[in-house]
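In: sharing a model that was predicted from the sequence below.
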Amino acid sequence: MKTLGIYLCELLAAYGVDTVFGIPGVHTVELYRGLADSPIRHIGARHEQSLGFMADGYARVSGKPGVCLVISGPGLTNLLTAMGQAYADSVPLLVISGVNALGKAGSGNGYLHELPDQQALASQISAFSHSIRCADELPQVLARAFAVFDGARPRPVHIEIPLDLMTAPAGHLPVPQAPPRLKRGTAAHEALQDAAQRLRRAQRPLLLVGGGACHAADEITRLAEQLDAPVLMTINARGLLPAGHPLALSCSPSLPATRALIEDSDVVLAIGTELGPTDYDMYADGGFCVPGQLIRIDIDPQQLFRNRAADLPLAGDSAACASTLSALLAGHQGSTHGAQRAAQTRAAFWQTLDAQSHADLHLLLRIRDALPEARWVGDSTRLVYAGNLGFDAPAPHHWFNASAGFGALGYGLPAAIGAALAEPAQTVICLVGDGGLQFTLAELGSAIQSDVRLVLLLLNNACYGEIKSAMQAAEITPLGVDLPSPDFVALAHAYGWQAERSDDEEVIVHAVLAAAKRSQPTLIELTSRMA
């Protein structure tokens, strides 16, 4: 008999799912019944929070939703932090969990893993959360999930399946050969014509682009070149214009140099960006301002009116809207000083960097130049903060981390594993600190088990450095921030990694290059003066 658990695997495969991330338990074993015989590979982790971070990294690189299978109760609650990170960064996650049988869930009788209402918990950090009540609901609910991923602002979706329904008969339910999928559309033509006219008249145009525009790199590059407009990229948009492009600005919008450029621009076109404070006001000084006309493009209509409301809102897909604007501006030759404005901003940026950030960014760029195709995945740590200030990535989704938005510590290592699984032939460089690594240290074992190419750069200062500095700056006696560290090199060796430590930049760069040639993951610990 084909059960609902078997049917779920068939349906996921029909939607193109080739990887699921899961930790099986007695409340999900029936969802695994059809998995071994399906074309879907299963990737495990040591903890559900890491499982979600892996799925997040996989989704960003593969362009497919990260799918997680978790047990009811603690499986889902452990995953909530990863769902929060994905919700904040608009990453598509499909979370499928068990729940107690119909009539038992939320009873208060104390069944294993029972919560009063786990669907209500998940609904706070998902596009929607749905509890299946009969087998026939599953196709429709899964179609709704992919409608969110394909046609709206991508965010987590949670589907819970009661234990007794996992074994329900599903042989009568069809498996579509090619389920219908949504294609994102463009904004209203009249509004786009208005935008084109405003951009045509602009003397000092500027593009602000965010993570929601990463799939529109070609269209936005073409539009920027038509307008001769600098393109200022947020953390999640780095690489949308590649390193070296004369109009590319991979500098934080929170810095004086970039704010001066924004304030000098007469028309600003913001595409796929929240204009949120962790990118545009990271020092919380309230200094972000767009005095010129602001045109915004976003797939989420509500976002057009958050933070700085648009003077001209365009609700639609970034790629489709940018392509239409480019067509409407055919033959237009923009200002001839866009590259000069960008170059002046870059020069001013470098002049304002403090010595430590300058040194850290110099190290990252040396490694990038030696490994130009590598992807960089980070936690919250000093090297990541320096890179967020001014790292030029070669392409979209080649630089991402969890230090902005939701800011979940422990993201780096598991997300890097997910990224490596999505693109196994490419080197992934993971930037972590000793504090963040100890959140998910056991995933060193998952990296070996998953057979990924990974270089982990560990900055070990034996403390939560940023928090300690903040306490000292506020004249608060530091408490709870010093971390006696284990021997990370020995631990890495115990898990089967290559590992070494150094405080010499030349040695570190050569070690990274050597590690990138190995199929075995490598940990390189930066100590002493480097930390």
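Out: Sure, I can see it.

In: going forward, measure contacts and count neighbours with C-alpha atoms only.
Out: Noted.

In: can you map out the strands along the stretch 201-350 of the chain?
Out: Ranges of strands in the stretch 201-350 of the chain, per DSSP state E, counting those that start in this stretch, are 205-209, 231-233, 248-249, 267-271, 293-298, 312-315.

In: can you tell which of those strands is closest to I467?
Out: Closest to I467 of the strands of the stretch 201-350 of the chain is strand 231-233 (Cα to Cα; 26.8 Å).

In: how far off centre is that closest one?
Out: 18 Å (Cα atoms, centre = their mean, to the nearest Å).

In: got a list of contacts for it?
Out: Residues outside strand 231-233 that contact it (Cα atoms under 8 Å, 6 or more residues apart in numbering) are 206-210, 224, 239-241, 247-253.

In: quick check: the farthest pair among these?
Out: A224 and S252 (18.8 Å).

In: the two - which one has more neighbours?
Out: Legend: neighbour count by other Cα atoms under 10 Å for A224 and S252, higher for S252 (25 against 22).

In: do you know how far the more buried one is from H362?
Out: 16 Å (Cα to Cα, to the nearest Å).

In: and the closest residue to A191 other than its chain neighbours, what does it touch?
Out: Excluding the flanking residues, the one nearest A191 by Cα to Cα, 6 or more residues apart in numbering is L314, at 6.9 Å. By Cα under 8 Å, 6+ apart, L314 lies in contact with A187, A188, A191, L192, I295, R296, I297, D298, L304.

In: can I have the buried ones of those residues as a PyMOL selection?
Out: Command for PyMOL that selects the buried part of the contacts of L314, burial taken from 16 or more other Cα atoms under 10 Å:
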select buried, resi 187+192+295+296+297+298+304
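
In: okay, pairing it with this:
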Amino acid sequence: MNSPENASLFAHAGEHRQLRTATTQTCGEALVRLLEHYGVELVFGIPGVHTVELYRGLAASTLRHVTPRHEQGAGFMADGYARVTGKPGVCFIITGPGMTNIATAMAQAYADSIPMLVISSVNATHQLGNGAGRLHELPSQHGVFAGLTAFSHTLLNADELPQVLARAFAVFGSERPRPVHIEIPLDVIVAPVRGMTFGAPVLPAKPTGAPTALDEAAGLLAGARHPLLLVGGGAIEAATELRALAERLQAPVALTINAKGLLPRGHALSIGSTQSLPATRALVREADVVLAVGTELGETDYDVVFDGGFAIDGKLVRIDIDAQQAMRNFPPDVAIAADAKLALAALDARLAARPLPLREAGWGAPRVRAVRAAVNASYDGPMRSQAALLDTVLDTLPSAVIVGDSTRPVYAGNFAFEAAEPRSWFNSSTGYGTLGYGLPAAIGARLASDNRPVICLIGDGGLQFTLPELASAVEAGVPVIVLLWNNRGYAEIRKHMVERDIEPIGVDIYTPDFLALARGFGCCATTAETPSLLANELKQAATRRVPTLIEIDEQKWFDNVSGEPA
């Protein structure tokens, strides 16, 4: 197609051929070298006419490229990769529709503080903001994404690329991690970069917390008779420090969904992730000092019943790398702007140097046991049968990473499931709460997990959002295991409609033959209706080199595992 837009691209390519010499490289080539320099291993993207120059140096690099079937899939794959590794997931995305396609994935990552680097093209510098109807043109692509990122930057000078990337990696390594967007105009992508050097990356140190605030917090905790810890995903690297402090204080610990695994399964001080349930809420209100670490104290972890019933009556100490977040939702008595790992270690050192009072009899582990017993007794038949599904997975594949979508077994697991280690249970039902996340995020997680099995736990409605990514998994050789919970529609929303006396509309959707579809994509596909059958299928799936879809009919599972009719 010989359009004005293509003519413009060919002109830029011609400029590139004239300018490129043995001693220079284009901005696109320099970008690839800089990503290698920062330890990037994977790039997710769909090449397009506006991004081909980003790919010029890719084939000769150490970076692996994975092609999703939709830019939203690229973002979710990058998210899953980042959650398992702690490293930023990187995407190459085309101008305009590519960027609006990835917006939902960026918003989910923003909500959950996930590092993601989105490199996009944008129209040439002399075309920006002209409104001339250019190919893929947005009035202000930068403006659209400024609200979904730590920062969105338009690179107007190729020589500034190293500085802008350094800013991005400073966010990922030293601040609250969130997506960063760098857009490069078409003429800048092909512009020469000269004299770029590659010394060791220099990044700011993480904040350690003000000594006076740490002293004040240690004083409150030292004098507490009923201390309690609320811990979020911001403490994901602090498992050792958290356990040491909790055991020193004999303090019950409640973990958010993204913090699961920070205490070992069955630890005597672990309440689990039941902050929205009455027994746990009562325990929190009994605490005279609450230490909240790396948690927003937001509703999707503390009030999923949406009744406003979560309360903190004692003194509140908050540790957060984001100083602003430490002031939101529940105002603290002491605020510590610091990295969770460093601050917890500093608090533990201070407490080790002073005598601690005797805890009131029945606090700590005995009180946790009572709360856990009350919580377990409150679970109904469907909840127990879905918990049995998750127990079967973990008993069969103890090292598995479980990546969830918004579906009933995930909601159950957010309460009842205890992860074996950090970064092995995460899903999209919290924060932004999107559908379709599970499959592409599981692909990204499996790419990051060496030989650890990765389970995608997803419903039939959610899977239809991103079903074509099965082809991406087959193409990339990613043997992800898809557990498909099939209740033939949006059952959770149907339930809410009925509870509110609304005639259900739009929730009983057409259900395709998922087994045939999966096989058509090149996957193995089967069913499982009991824990023993599921365990057998999981064992076989874990040995394959291609993805496996295991369909579980909700009603049959309930019938066989003592659940109630849906």
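Out: Looks like it came in fine. Model, not experiment: these values are computed from the prediction.

In: sorry, back to before: now do the aligned residue in structure 2 for the residue nearest to A191 of structure 1 against D313 of structure 2, distance only.
Out: By TM-score structural alignment, L314 of structure 1 lines up with I336 in structure 2. Using Cα to Cα, I336 of structure 2 is found at 20 Å from D313 of structure 2.

In: tell me where the stretch 51-200 of structure 1 has helices.
Out: If DSSP state H, counting those that start in this stretch is used as the criterion, the helices of the stretch 51-200 of structure 1 fall at 74-89, 118-123, 138-151, 163-166, 189-201.

In: quick revisit: distance to Y111 of structure 1 added to the contacts of L314 of structure 1, as a markdown table?
Out: Listed next are those as a markdown table, based on distance: Cα to Cα, whole Å:
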| residue | distance to Y111 of structure 1 |
| --- | --- |
| A187 | 50 |
| A188 | 53 |
| A191 | 56 |
| L192 | 56 |
| I295 | 53 |
| R296 | 50 |
| I297 | 48 |
| D298 | 44 |
| L304 | 45 |
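
In: coming back round to it: dump the strands of the stretch 201-350 of structure 1 to TSV, plus distance to R259 of structure 1.
Out: Below are the strands of the stretch 201-350 of structure 1 laid out as TSV (distance: least, Cα to Cα, whole Å):
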stretch	distance to R259 of structure 1
strand 205-209	12
strand 231-233	10
strand 248-249	12
strand 267-271	12
strand 293-298	15
strand 312-315	21
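
In: can you say which of those strands is nearest to H113 of structure 1?
Out: Taking the strands of the stretch 201-350 of structure 1 one by one with Cα to Cα, strand 293-298 is closest: 39.7 Å.

In: which of the helices or strands spans A499 of structure 1?
Out: Taking DSSP states H and E as the definition, A499 of structure 1 sits inside strand 498-502.

In: got a list of contacts for that strand?
Out: Contacts of strand 498-502 of structure 1 with the rest of the structure, by Cα under 8 Å, 6+ apart, involve 489-490, 492-493, 508, 520-527.

In: how about 7 Å then?
Out: The contact list for strand 498-502 of structure 1 (Cα atoms under 7 Å, 6 or more residues apart in numbering) reads V489, A492, H493, I508, Q520, P521, T522, L523, I524, E525, L526, T527.

In: corresponding residue for Y280 of structure 1 in structure 2?
Out: Aligned by TM-score structural alignment, Y280 of structure 1 pairs with Y302 of structure 2.

In: ugh, typo on my part, it should be S97 of structure 1
Out: Using TM-score structural alignment, S97 of structure 1 pairs with S120 in structure 2.

In: translate R133 of structure 1 into the numbering of structure 2.
Out: Correspondence of R133 of structure 1 to structure 2, assessed by TM-score structural alignment: L156.

In: from L19 of structure 2, how far out is the residue nearest to that match when sequence neighbours are not counted?
Out: Of all residues not flanking L156 of structure 2 in the chain, V188 sits nearest, at 6.7 Å (Cα to Cα, 6+ apart). In this view, V188 of structure 2 and L19 of structure 2 are 12 Å apart by Cα to Cα.

In: next: R544 of structure 2.
Out: Distance of R544 of structure 2 to L19 of structure 2, given as Cα to Cα: 49 Å.

In: helices or strands up against the strand or helix carrying N6 of structure 2?
Out: For N6 of structure 2, the host element (DSSP H and E) is helix 4-19. Contact analysis of helix 4-19 of structure 2 by 3 or more Cα pairs under 7 Å, 6 or more residues apart in numbering; DSSP states H and E lists no helix or strand as a packing neighbour.
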